[in-house]
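J.: need a 3D model of the following:
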Amino acid sequence: MRTPPVLVYDGDCAFCTSSVQFAERRVRPRCEIVPWQFADLDGLGVTRRRAEHEVLWVTPRGRVYGGARAVAKALLSAGGAWAVLGAVLSLPVVRWAAHGAYRIIAVNRHRMPGGTPACAIPANRRPGRVPD
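T.: As a prediction, the model looks like this:
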């Protein structure tokens, strides 16, 4: 069994990387943070396709949460006021709205602060990518 949880994100996306750097500095989730490009996806029990699609939170027992639920789990792990926000994001009605907001942000991440045009290109078509 793995310890601690793992937060997996898109290391090729400038917006995602900026968001993770903010989380590392300010939120300080209790987890290992790794870009999917360098993660042992098989060992984590996730597919490359899913890792390309959304941020993932993988528990030590192998349960995988994606998107807004992964963000909520990271916030909960940080404790304090961040955990309160994570708990709110985990409430059923809020979770549904957070999922919708997450999808909108994910689709438009190249337009977000810190994003670049490369964030809009599917991972398998980015320059320098080795085909599977």
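J.: only C-alpha atoms from now on, for both contacts and neighbour counts.
T.: Will do.
J.: do a quick rundown of the strands in this structure.
T.: Along the chain, counting by DSSP state E, strands occupy 6-9, 32-35, 56-58, 64-66.
J.: can I get the ones you listed in JSON lines with mean neighbour count?
T.: Formatted as JSON lines, the strands of the chain follow (neighbours: other CA atoms under 10 Å):
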{"stretch": "strand 6-9", "mean neighbour count": "26"}
{"stretch": "strand 32-35", "mean neighbour count": "17"}
{"stretch": "strand 56-58", "mean neighbour count": "26"}
{"stretch": "strand 64-66", "mean neighbour count": "19"}
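J.: to compare against the first, here's the next sequence to fold:
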Amino acid sequence: MARLVKRPVLVYDGDCGFCTSSVRFLERHVHAGATVAAFQFADLDALGVTAERAEYEVLWIDRAGRVSGGAEAIGRLLTAAGGPWKALGVVMRIAPVSWAAHGVYRLVANNRHRMPGGTAACMLPAAQRPGARGRAGR
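T.: Take a look at the predicted model:
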């Protein structure tokens, strides 16, 4: 069931150095007016998402509570930012560009531990990462 939110929300993996660096870049350069939250500290139930999905991909929850993940989420974030970002966000959500965006997103997500800022912890499921304290059930 979709849950209304006051502002769009971008949910990411806060334990992943590459993910965190990417989100910091977006916060500095792409102003989408969204709340940004690491899934480890977000109220996922209130957002209508599972920890498993949040661990698998970045999520965008719009004001109507609709959830998008992966490349679609990034496209929606860019669209919400407006200006030149909007055109890029719209284009990357239209086939065949969306197919390529999805493929690139999965390639990067599956190899994020190899990306700049990535760590070996990025390879592990959230519950098995160093310092994990029962987060998998969140």
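J.: can you pull the TM-score for these?
T.: Aligned and superposed, the two chains score 0.96 in TM-score terms (TM-score structural alignment, normalised by the length of the first structure); 132 aligned residues with a CA RMSD of 1.0 Å.
J.: still on that earlier bit, as a markdown table, the strands of the first structure with distance to V46 of the first structure would be great.
T.: Putting these into a markdown table (distance: least, CA to CA, whole Å) gives the following:
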| stretch | distance to V46 of the first structure |
| --- | --- |
| strand 6-9 | 10 |
| strand 32-35 | 13 |
| strand 56-58 | 9 |
| strand 64-66 | 8 |
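J.: to G114 of the first structure, which of these lies closest?
T.: Among those, the nearest to G114 of the first structure by CA to CA is strand 6-9 (15.1 Å).
J.: so the closest one matches what in the second structure?
T.: Mapping strand 6-9 of the first structure onto the second structure (TM-score structural alignment) gives residues 9-12.
J.: OK, contacts around the alignment partner in the first structure of S98 of the second structure?
T.: Matched to the first structure by TM-score structural alignment, S98 of the second structure sits across from R95. Residues in contact with R95 of the first structure (CA atoms under 8 Å, 6 or more residues apart in numbering) are A68, R69, L89.
J.: so which of the residues you listed comes closest to M1 of the first structure?
T.: Closest approach to M1 of the first structure among the contacts of R95 of the first structure (CA to CA): R69, at 21.8 Å.
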